[in-house]
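Trainee: need a 3D model of the following:
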Amino acid sequence: MASTTFQLSRNAFGKLVLTDADGQVHEGVAPVRAFPIQSPERGISMVLPDGREVAWIDFIGDLPTSLCTLVQDELEGREFMPEILHIGSVSSYATPCTWHVKTDRGDTHFVLKGEEDIRRIGACSLLVVDSHGIHFLVRDMFGIDKHSRKILDRFL
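Mentor: This next block holds a predicted model:
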């Protein structure tokens, strides 16, 4: 389905309601990114609670503003993956250890259980999973500041 062949609204309970080109109404749809790290603005599937796809969005920027806002708001509410902008310090270079970081959502600290909880995603991105299962993204390990890169190098 092309990205403009449906309408989107919220019902009285705040759930997304998608009306397709044939006029069929689908309640409780949710946007799911096909490539959340490498290409978050492209390839978004609108799925029903049972996982069935009812619409596809090639590029979120091609949507009318009202639809784009609804999809982005829903994605932000469902996804929580802070991006690490700076690593201030780590309690130890042996695991488990506590990391003090600055993210795009503010300063925080978390416990890294083991080095296996740092995974490479593509050529330059990393996914760091804390002891509670929260995923932190390092979008470009080569573009991060020198101090942070030095800490990362100890764990990679």
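
Trainee: hey, let's count contacts and neighbours off CA atoms from now on
Mentor: Fine.

Trainee: longest strand in this protein, by number of residues?
Mentor: The longest strand of the chain (DSSP state E) is strand 25-33.

Trainee: so what secondary structure elements neighbour the following helix or strand past that strand?
Mentor: Downstream of strand 25-33, the first helix or strand assigned by DSSP states H and E is strand 42-47. Applying 3 or more C-alpha pairs under 8 Å, 6 or more residues apart in numbering; DSSP states H and E, we find strand 42-47 packed against strand 25-33, strand 53-59.

Trainee: second input sequence below; structure requested for side-by-side comparison:
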Amino acid sequence: MSFLPPESLKLELAPDGTLRALLPDRCGMNVQVLRAFPLSRDNQYFVIRDGKNQELGMLESMRDLSEQNTRLLKDSLDNRYFLPQITKIYSIFEKFGSSQWDVDTDRGRVQIASKALHEAITELSPVRFLIRDNEDNRFEIRDVTALDEESQKRFAGR
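Mentor: Now for the predicted structure:
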């Protein structure tokens, strides 16, 4: 896979609302942008693929992109990697191999139904956790120590 020079890439919305990538030697239609390292380096290394899943190349960062390219790239990533941040935990109950969560997120209050806690929670670091619900939606606790004291106790008592 080759790195794309940021100045050679032009992103635009096609009339049908899909993303198009214009490069000096080719044009990618129905483009998808993926993070190469979505959990560890979410603001670096972006894979650009066309609608046939063929890789057009990789961007190292958004740093030298035009304002329009940066906005379109961020919008595409936000749509692909919808990941609400848990900001408060009201309750966590586990019963018969499943768990119920009542939490606040940066998108509002939500009830989460998941498998048993040991199956639903992935520890990404000592303070960062990913929670996957029964429908494969993901929620993140970016820093458990940043939660209020009661939320931390509820999470620790899981």
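
Trainee: mind checking which of the helices and strands packed on strand 42-47 of the first structure is nearest residue 94 of the first structure?
Mentor: Residue 94 of the first structure sits nearest to strand 25-33 of all those, at 34.7 Å, using C-alpha to C-alpha.

Trainee: in the second structure, what stretch matches the closest one?
Mentor: Strand 25-33 of the first structure corresponds to residues 27-35 in the second structure, going by TM-score structural alignment.

Trainee: can you give me the end-to-end distance of that stretch?
Mentor: In stretch 27-35 of the second structure, first residue to last residue: 20 Å (C-alpha to C-alpha, to the nearest Å).

Trainee: in the first structure, which spans are strands?
Mentor: Under DSSP E, the first structure gives strands at 7-10, 16-19, 25-33, 42-47, 53-59, 84-90, 97-103, 106-112, 118-121, 125-129, 135-138.

Trainee: what's the mean deviation for the third one versus the second structure?
Mentor: Its matched residues in the second structure lie on average 0.8 Å from strand 25-33 of the first structure after superposition (mean C-alpha distance after the TM-score superposition for the first structure).

Trainee: so that strand versus strand 42-47, what angle?
Mentor: Interaxial angle of strand 25-33 of the first structure relative to strand 42-47 (axes from the mean of the first three to the mean of the last three C-alpha atoms, to 10 degrees): 140 degrees.

Trainee: for strand 25-33 of the first structure, buried residues please.
Mentor: Residues of strand 25-33 of the first structure classed as buried: 27-33 (neighbour count, 16 or more other C-alpha atoms under 10 Å).

Trainee: circling back: what distance separates the longest strand of the first structure from the centre of its chain?
Mentor: Strand 25-33 of the first structure has its C-alpha centroid displaced from the chain centroid by 17 Å (C-alpha atoms, centre = their mean, to the nearest Å).
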